[in-house]
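Participant: Sharing a model prediction with you, sequence too.
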Amino acid sequence: MSNRSKGWGIAVAACVGIWLVQNGSENVTPPVPSAAQAFAAGPNAHTTAAADPLAPSAPVRLRIPEIDVDTPMVGLGLGPDGALEVPPAENGNLAGWYEGGTAPGAEGTAIVAGHVDNKRGPAVFYALGALKKGNRIEVDRQDGRTAVFTIDAVEVYPNKAFPDAKVYGRADRAELRVITCGGGFTEKNGYQGNVVAFGHLIGVR
């Protein structure tokens, strides 16, 4: 599937749950974020503290300690259909970022995508839905600096009701979105939605 915003789109491939289908594991699906991890009715962020944005620099590695993610990063472009390309499915431990948009740590909304599974089993963002507000995401950059993000919310959206503006919309600080497939799963149609972790920059090392 693809979701478009302001002339560009994003697609997370391998949403059919190949590993789940092969193993007859419809009941062994990735974690789904709880309602407590969604945006509150009041202020959107659990903290208003934010670090000043950095100058643009390409990311080289991403870490999410709480779910044991430590992955190299690859730049992603757009395919012929205007949807974001995805990392090679055969490499389960690889995340990609939209290099035609904002670099993580720079002002704006940076987009990161990765597979939830492949034919060998769970992939890099399989446990994304288990994250909680206040967990950290660290992004090493080519300039030698590490951008540290705090998670403001983790939400799941059905494919047919993906909120483009909310996920991809312009930000006046350094924000991050990490996206993978998720939601309900059926053997016939695969994953029925996307899990999105929302974060903003709170520190630099």
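Facilitator: Alright, I've got the coordinates.

Participant: CA atoms for contacts and neighbours, from now on please.
Facilitator: Will do.

Participant: which residues of the protein fall in helices?
Facilitator: 18-22, 164-168 (DSSP state H).

Participant: And these: which comes nearest Arg141?
Facilitator: Closest of those to Arg141 is helix 164-168, at 21.4 Å (criterion: CA to CA).

Participant: So which bits of that closest one are buried?
Facilitator: Using 16 or more other CA atoms under 10 Å as the test for burial, helix 164-168 gives Val167, Tyr168.

Participant: got another, please set it beside the one above:
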Amino acid sequence: MSRTPPSLWRAALPVLACLALTGCSSDASHTDASSSSAPGSHNSPKDTGSKGTEKRETSGKPKSAASPTHVSIPSIGVNSSLMRLGLNEDGTVQVPPAEKGMTAGWYTGGAVPGERGAAVLIGHNDTRFGRAVFHDLKKIGKGADIAIRNDRGAELHFRVTGTETVSKKAFPTKRVYGATNERVLRLITCDGSFDAQGHPVDNLIVYAARS
């Protein structure tokens, strides 16, 4: 999502050596994709204390849970299918490839939307191909509806509770990926000005709870 693929995700996960969430591309692929929890050197979601994450990354979800397939945010015109995102070999969170900039992704190492825990969706702000799926995410307001449809045909609704822009060098990993008994959703993309290399220096995080 950022003009330079690799740096966006460096801000998200501690262990991810340099990713800044959605908006740019993952350092591993050097494409314009965003890498969700990776903007800076932080710990990866599996280091935030939730046991069983590695198993979920293999299967992508608990066997009994339905997988999210689509997200819509009427207030800002988002209407996208969801691709599955895991971890790169270097431990950073994957992001959608630049050529699929208008498609958001669900991080399978987190919770399934609607289940207890933090479910994380990642999307680019823009890529070398132009504006992307979360380009207008900064316009979302508190109370806005986010609808997630799963592969069983059910539609789940979440209400935005807040947003924050953070430096990729100080990404709030625990707040975003940490364990919780609530059914919550986080959306992440790139934000802010660009550094000398043309990489966005911040991440925009949207927090939402099951309505």
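Facilitator: Received the coordinates, thanks. Computed from a predicted model, the values in this text were never measured in an experiment.

Participant: hang on, the earlier thing: now the helices of structure 1 as a markdown table including distance to Gly144 of structure 1?
Facilitator: Listed next are these as a markdown table, based on distance: least, CA to CA, whole Å:
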| stretch | distance to Gly144 of structure 1 |
| --- | --- |
| helix 18-22 | 37 |
| helix 164-168 | 27 |
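
Participant: Does Asp83 of structure 2 touch Val71 like I think?
Facilitator: Just so we're on the same page, residue 83 of structure 2 is Met rather than Asp. No: when contacts are counted by CA atoms under 8 Å, Met83 of structure 2 is not listed as touching Val71 (10.6 Å).

Participant: right, so of the helices of structure 1, which gets closest to Pro122 of structure 1?
Facilitator: helix 18-22 (7.6 Å).

Participant: wait, what's in contact with Arg177 of structure 1?
Facilitator: Counting by CA atoms under 8 Å, 6 or more residues apart in numbering, Arg177 of structure 1 touches Thr109, Ala110, Ile111, Val112, Val167, Val196, Ala197, Phe198, Gly199.

Participant: if we go to 7 Å?
Facilitator: By CA atoms under 7 Å, 6 or more residues apart in numbering, the residues touching Arg177 of structure 1 are Ala110, Ile111, Val112, Val196, Ala197, Phe198, Gly199.

Participant: Val71 of structure 2 too?
Facilitator: Asn79, Ser80, Ser81, Leu82, Ala147, Ile148, Arg149.

Participant: rerun at 10 Å
Facilitator: Residues in contact with Val71 of structure 2, defined by CA atoms under 10 Å, 6 or more residues apart in numbering, are 78-82, 103-106, 121, 146-150, 155-157.

Participant: Return the members of those classed as buried.
Facilitator: 78-82, 103-106, 121, 146-150, 156-157.

Participant: Which stretches in structure 1 count as strands?
Facilitator: Assigned by DSSP state E, the strands in structure 1 fall at 3-5, 8-10, 59-64, 69-76, 95-98, 108-114, 117-118, 121-122, 136-141, 146-158, 174-186, 190-204.

Participant: Take these and lay them out in TSV including distance to Ile18 of structure 1.
Facilitator: Below are the strands of structure 1 laid out as TSV (distance: least, CA to CA, whole Å):
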stretch	distance to Ile18 of structure 1
strand 3-5	22
strand 8-10	20
strand 59-64	24
strand 69-76	21
strand 95-98	18
strand 108-114	15
strand 117-118	6
strand 121-122	8
strand 136-141	27
strand 146-158	19
strand 174-186	11
strand 190-204	8
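
Participant: Mind checking the ones you listed for the one nearest to Val16 of structure 1?
Facilitator: Of all those, strand 190-204 sits nearest to Val16 of structure 1, with 3.7 Å by CA to CA.
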